[in-house]
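S.K.: Quick one: sequence and predicted model below, then my questions.
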Amino acid sequence: MRIERKNISRNLLKKGFVKKEDKHHIYFHHHYKGVDTGIYTFMSHGKKHEDYDRKVLSKMKKQLKLDSTQDLVDLVNCPMSEDRYNEILREKNFISVD
């Protein structure tokens, strides 16, 4: 399984993430109700990192507090909505309801 970096980037931005770049990486910080939750992941700028394999996706899954790689695939391929992702984070007490 491989997912293109541009698809990950485009779809995380649709799900409440804010993009920040530095010289080597592209960071995606999750925001909920306008506040940074402290949950983030990052990707490399390099040409050899134009798509990500299962190993890297597994690391991203952990960074984004998801239980399975399939959950991450659903998040970045859009079956999982922003509301559902936030619900998962609330259930795990990473964000609060108020």
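M.R.: Looks like it came in fine.
S.K.: switch to C-alpha atoms for all contacts and neighbour counts from now on
M.R.: OK.
S.K.: And the helices in this structure, which stretches?
M.R.: Taking DSSP state H as the criterion, the chain carries its helices at 5-13, 54-63, 69-77, 82-91.
S.K.: Comparison target below:
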Amino acid sequence: MTISDFEKKVIGKKVSKVLEVKVKQSHHTIYNCYYNGKYILRTYHSHRTGDLREFEMQSIKSQLKLDNKQQLYDLNNCPLSAEGYLEILTKKNLL
């Protein structure tokens, strides 16, 4: 998965549909996510381009409160909908 895929598909098309996402630029691009005004989670990536490295994908998976890397791939490739992601967060009592 490339960084641009992560930004456009995972954050732009999925996470931002169910959570309010505020972007902050620092030495990383940081995404703070809120639900009904309550802070839920944050994820980030570096400003470089290209593919996400294995350790970055593991970090993003954990930051997005996903159980496994397959769920991250599913968010990117569409089998996991925005509503499905919201359901995962609800089951974990994060909302």
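M.R.: Now that the structure is in, tell me what you want to look at. Predicted model, so just to flag it, every value in this text is computed and none were measured.
S.K.: So residue 25 of structure 1 sits against residue 44, correct?
M.R.: Yes - checked against CA atoms under 8 Å, the pair residue 25 of structure 1 and residue 44 is within contact range at 4.5 Å.
S.K.: Determine which stretch of the helices of structure 1 is the most buried.
M.R.: Each of the helices of structure 1 was scored by mean neighbour count; the highest is helix 69-77, a mean of 18, by mean count of other CA atoms under 10 Å.
S.K.: quick one: contacts of it?
M.R.: Contacts with helix 69-77 of structure 1, where a contact means CA atoms under 8 Å, 6 or more residues apart in numbering, come from 7-8, 11-12, 54, 57-58, 60-61, 66, 80-81, 85.
S.K.: and those residues, which two are the farthest apart?
M.R.: The span of the contacts of helix 69-77 of structure 1, defined through CA to CA, is set by 54 and 81 at 21.5 Å.
S.K.: hey, which strand is longest across structure 1?
M.R.: The single longest strand within structure 1, with elements called by DSSP state E, is strand 35-44.
S.K.: quick check: angle from it to helix 82-91?
M.R.: For strand 35-44 of structure 1 against helix 82-91, the angle by axes from the mean of the first three to the mean of the last three CA atoms, to 10 degrees is 110 degrees.
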